[in-house]
Each structure stands twice: as C-alpha cells, then as structure tokens.
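Asks: Next comes the sequence, and after it the predicted model I'd like to discuss.
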Amino acid sequence: MLIGKLFEETPTLHLITSIVDLLIVWFVFYQLINVIKGTKAIQLIKGIFFIIIGRAVSNFLELTTTTQIFDLVLQWGFLAVIVIFQPELRRALEQLGRGKIFKKSTTNREDELEKYREEMITAVKYMAKRRIGALIVFERETGLKDYIETGTPMNADLTAGLLINVFVPNTPLHDGAMIVRDDKIVTAGSYLPLSDSNKIGKELGTRHRAAVGISEVTDAFTIVISEETGDVSTTIDSRLRKNISIEELDEELKKYWIMTSVKKDGGGLFARK
C-alpha cells in the first residue's frame, strides 16, 4: 500500500531518470572493480573503506582530533588515489577507447587451459628428470606487476619447449623466475622477494626461498624444481610442499591455476579476458 502510494506521488519521468542514474553509478563502480581486480590496488580500496568507517566512528564518538586527521587523509586521498591508480586508470581509458568495456564471453576456456596444463606437466617432467632448476610463478588474484617489471618481457604462448629452453643452464634467463598469467608467459628472469622464514630447511636454495617469499606477500602459486635433486616443490599461502609427485602437482595446477583463471575470465556480458 505504501509502495503504491509512493509510485503515485512520484512523477514517472523522475522515477525513470532516478533508475537510469543508479544504473550508471552501478556500471561505473562495476567497471572500476573489474579494472583493479587482480592488482594490489584492490588492497588500497579496502584501506580507503576502513578510513571512511573510522572517520564515521570517530565523528559519532566526538573524537575531534581523530576526526580532523581522518578528514585530512580523505582531503588529500583523492590526489593520492589518482597517482597510485594511474596505470589502472590508463588501462581503463584505453579499453574504453578500443571499445573493450563490453567483453565477449569465452567459450571452451577451461578446455584451452587444460591443454596448457598438459604442456606444463610435460615440461616439469622433462626438467625434473634432468635436474634442470626452474622457478615458475602463476599470477592469481593479486597482481604481480612489480615483479614482472624486473624481468625480461616475453608475452608468449605457454609451450613445453619454450618452458624448457628458458631454464636450460647457462642461458641468460635460467636463474630468475618465470611469471605466468592465465595461458601466457609474461616474463622470465624476474626477481622475487626472499623469505626469511626459519622453517625453510638449510638444504634448500635461493629458488625455494624466493618461492616462499612470493607466497608470503601475494596469493601466487609457484612451482620449484631443484637443480641438485630434481625434486618438485610448490608454494602457496606461505606453505611449502616439498618433493611432490607429478600426480599431486597436476591436482594443484587444476586447483590453483586452472580454476582461478576460469573464475577470473568469468563469463557473460562483462567477462574478463
């Protein structure tokens, strides 16, 4: 009854424009989230929300000095956001200019990634058997842009032959980390942060410390092949699994790489590539 009365008192044109206004705001926020998703910017957005909530609470409790500090942070925060999010904002404008805001859904995406998983397994088997040391990092939700920039750009399709050739001893890129984003080798020879954890055995070298290190600061999934033993290890969420079988690696690739990539691609009108 109350809703019906509200519609009667509200002019039809005003109601339509209000709905359109809300849809536009929703669309802008949705696209903003899509642009920054998978980068460290999403963590900064969470921080901004905490600041806004903190300001509201301090104002409610009449904490004058604290409220003024929050106001100062928010006052200069807009400029800081533009500077910090500059790469993401540029990418959004480029997508808008190329007409890629609306993206087509990707069919058979999981089948495509399964093919690349088989290539990865083939390469790992080959390198483990011959004790070719390797460090392969899979980007998941958290962007690895900072670490990608330290390596040599490749932007190549993921194939077993290319994987093996990168890590062949005495080649320029074999000592660094390879970073994989979805089905592309983004870079090779990248530098990763080393873990200081005392839980890592002294018999393990720099590759293992780098693998644990990247898993401590991001949600990346990493494969390590030991140069001394040929053992295959993986890391995720600060956890190191040593000397796993190819079957166990296959399951982890499905869980931490394939499923994450499919989820990121989404589907439907706004599917991400």
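Replies: Done, it's in.

Asks: okay, CA-based contacts and neighbour counts for the rest of this
Replies: Will do.

Asks: Going along the chain, name the strands of this structure.
Replies: Ranges of strands in the chain, per DSSP state E, are 134-139, 152-157, 177-181, 184-190, 221-225, 232-236, 239-241.

Asks: Could I get these in TSV, plus columns for distance to A211 and mean neighbour count?
Replies: Below are these laid out as TSV (distance: least, C-alpha to C-alpha, whole Å; neighbours: other C-alpha atoms under 10 Å):
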stretch	distance to A211	mean neighbour count
strand 134-139	7	25
strand 152-157	18	15
strand 177-181	9	26
strand 184-190	12	22
strand 221-225	6	27
strand 232-236	6	23
strand 239-241	8	16
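
Asks: For the ones you listed, please prepare CSV with the additional fields distance to L6.
Replies: Shown next, in CSV, are the strands of the chain (distance: least, C-alpha to C-alpha, whole Å):
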stretch, distance to L6
strand 134-139, 50
strand 152-157, 57
strand 177-181, 51
strand 184-190, 54
strand 221-225, 53
strand 232-236, 54
strand 239-241, 57
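
Asks: Check it against this one:
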Amino acid sequence: MEDKLVLFHLFGFVPVSVISLIDILMVAFVLERLFTLIKGTRAAQMLVGLLILVTVAMAAPWLKMNALAWLLEQMRSILLILLVILFQPELRRMLVGLGQNPVFRWFYKSEPSRVIDEVVNGAAQLSGVGYGALIVLTRQAPLDAVVESGVPL
C-alpha cells in the first residue's frame, strides 16, 4: 500500500509519498501561522530568549560546564508548563482564530432566538439592580482590534 503512494525518491533513495507531502505542508502552514501570530509582539522576544537558552543548554555539556548543564537539565522538566505560561496570550489568540475559521463554524451554529433571549434576560437583570450596560453584538467581524486598543474604564 505504501509503495503505491510514493511519488518519487529524493536523492535517489528517500521515498516521498503523498502523505509525507501533506504532512510537510501542514507543518509549514502551522509554523507560518505561528510566526505571523507572534511577529512584532513580546512573544517574539521571548522566543529569541528561549532559543538562546536552548542553545546554551545544548552547548553546556559539550563545553564541560557541568553545573550549568545540570541546572538546565532540571529546568527541562518544567519547560512545557513554562511555555504555556509564557505564551498564554498568543496561544489563546491562536485558538480563538482557529474557532473563528469558517471551516469549523458548523460545530457551533447558534440559534438567533436563544441569543436574543439571553441578551434580553441579561439586560433585565442589569436594569433590576440599577446598572447600565454597553452591549455590542457582532456577526462575522470580530472586535479584537477594538477591544485590544480600548481603554478600560
């Protein structure tokens, strides 16, 4: 089965199949989206710092810096948690963007009447306790840019 999907052999001996091409294109797309997402943000600076730290961690044993190598080896166990904490805003923005993709809209088709009922109930509750509200309803255009540039009151 695998032999039938091979398109050609790279360098004469590395088989390249349709699946491997799709795999490479998907990884390239994810990396491109990730770099586009963090370009010009603090996350880009943190990523550079993280790459420097990884480079030092790889060079420390080679340069016989045993204490530094041990310390960086101990930090490796918490690296995943550290990455999630450091890049939390970017990960969140990426997941929101993925959820707003039209391909995935069929997962959460909302009922307009249910949304209207919830807004009316919320306004009634706010009115009951004497609070006002600025309510913004969006359809296809997200308000992320407006919200991020706004000033909290």
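Replies: Done, it's in. The shown structure was predicted, so the numbers you read here are calculated from the model rather than taken from an experiment.

Asks: can you count the residues close to the closest residue to L7 of the second structure other than its chain neighbours?
Replies: Excluding the flanking residues, the one nearest L7 of the second structure by C-alpha to C-alpha, 6 or more residues apart in numbering is S17, at 5.2 Å. The local packing of S17 of the second structure (other C-alpha atoms under 10 Å) involves 17 other residues.

Asks: wait, S17 of the second structure sits on V6?
Replies: Yes. Using C-alpha atoms under 8 Å, S17 of the second structure makes contact with V6 at a distance of 4.0 Å.

Asks: need the helices for the first structure, in chain order.
Replies: Listed in chain order, the helices found in the first structure under DSSP state H are 2-9, 12-36, 41-60, 64-84, 86-97, 109-129, 145-148, 160-167, 206-217, 246-253, 259-265.

Asks: mind checking which of the strands of the first structure is nearest E94 of the first structure?
Replies: Nearest to E94 of the first structure, of all the strands of the first structure, is strand 152-157, at 19.0 Å by C-alpha to C-alpha.

Asks: how distant is that closest one from the center of its chain?
Replies: In terms of C-alpha atoms, centre = their mean, to the nearest Å, the gap separating the centre of strand 152-157 of the first structure from the centre of its chain is 17 Å.

Asks: next one: stretch 63-78 of the first structure
Replies: What separates the centre of stretch 63-78 of the first structure from the centre of its chain is 31 Å, taken as C-alpha atoms, centre = their mean.

Asks: can you tell me what part of the second structure it aligns to?
Replies: Mapped onto the second structure using TM-score structural alignment, stretch 63-78 of the first structure covers residues 65-80.

Asks: What residue in the second structure is paired with S261 of the first structure?
Replies: For S261 of the first structure, no residue is aligned by TM-score structural alignment.

Asks: Distance of the closest residue to S261 of the first structure other than its chain neighbours relative to F138 of the first structure?
Replies: Closest residue to S261 of the first structure apart from its sequence neighbours, by C-alpha to C-alpha, 6+ apart: D182 at 5.6 Å. Computed as C-alpha to C-alpha, to the nearest Å, the D182 of the first structure to F138 of the first structure distance reads 8 Å.

Asks: What range does the helix or strand harbouring V119 of the second structure cover in the first structure?
Replies: Element membership of V119 of the second structure [criterion: DSSP states H and E] is helix 112-128. Using TM-score structural alignment, helix 112-128 of the second structure corresponds to no residues of the first structure.

Asks: And stretch 29-39 of the second structure, by the same measure?
Replies: So stretch 29-39 of the second structure sits over residues 27-37 in the first structure, by TM-score structural alignment.

Asks: how about the matching stretch: buried residues?
Replies: The neighbour-count check on stretch 27-37 of the first structure (16 or more other C-alpha atoms under 10 Å) flags N34, V35, I36, K37 as buried.

Asks: What separation do you get for Q125 of the second structure and D117 of the second structure?
Replies: Spatial separation of Q125 of the second structure from D117 of the second structure under the definition C-alpha to C-alpha is 12 Å.

Asks: overlap in contacts of the two?
Replies: Contact criterion C-alpha atoms under 8 Å, 6 or more residues apart in numbering; no residue bridges Q125 of the second structure and D117 by contacting each.

Asks: Kindly state which residue of the second structure is aligned to M120 of the first structure.
Replies: So, by TM-score structural alignment, M120 of the first structure is left unmatched.

Asks: count of residues packed around A69 of the second structure?
Replies: 19.

Asks: How much space separates the residue lying closest to it once chain neighbours are set aside from L53 of the second structure?
Replies: In space, and not counting its chain neighbours, A69 of the second structure is closest to A60: 5.2 Å by C-alpha to C-alpha, 6+ apart. Separation of A60 of the second structure from L53 of the second structure (C-alpha to C-alpha): 10 Å.

Asks: And these two? Which one has more around it.
Replies: Taking neighbours as other C-alpha under 10 Å, A60 of the second structure and L53 compare with A60 leading, 17 against 13.

Asks: For that one, list the residues it contacts.
Replies: For A60 of the second structure, the contacting residues are N66, L68, A69, by C-alpha under 8 Å, 6+ apart.

Asks: And for V262 of the first structure?
Replies: By C-alpha under 8 Å, 6+ apart, the residues touching V262 of the first structure are R109, E110.

Asks: in the superposed pair, what's the mean gap between stretch 45-57 of the second structure and the first structure?
Replies: Compared with the first structure after the fit, stretch 45-57 of the second structure shows a mean deviation of 0.7 Å (mean C-alpha distance after the TM-score superposition for the first structure).

Asks: Kindly reformat the helices of the first structure as TSV containing distance to T234 of the first structure.
Replies: Listed next are the helices of the first structure as TSV, based on distance: least, C-alpha to C-alpha, whole Å:
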stretch	distance to T234 of the first structure
helix 2-9	57
helix 12-36	27
helix 41-60	25
helix 64-84	32
helix 86-97	30
helix 109-129	12
helix 145-148	19
helix 160-167	17
helix 206-217	8
helix 246-253	8
helix 259-265	16
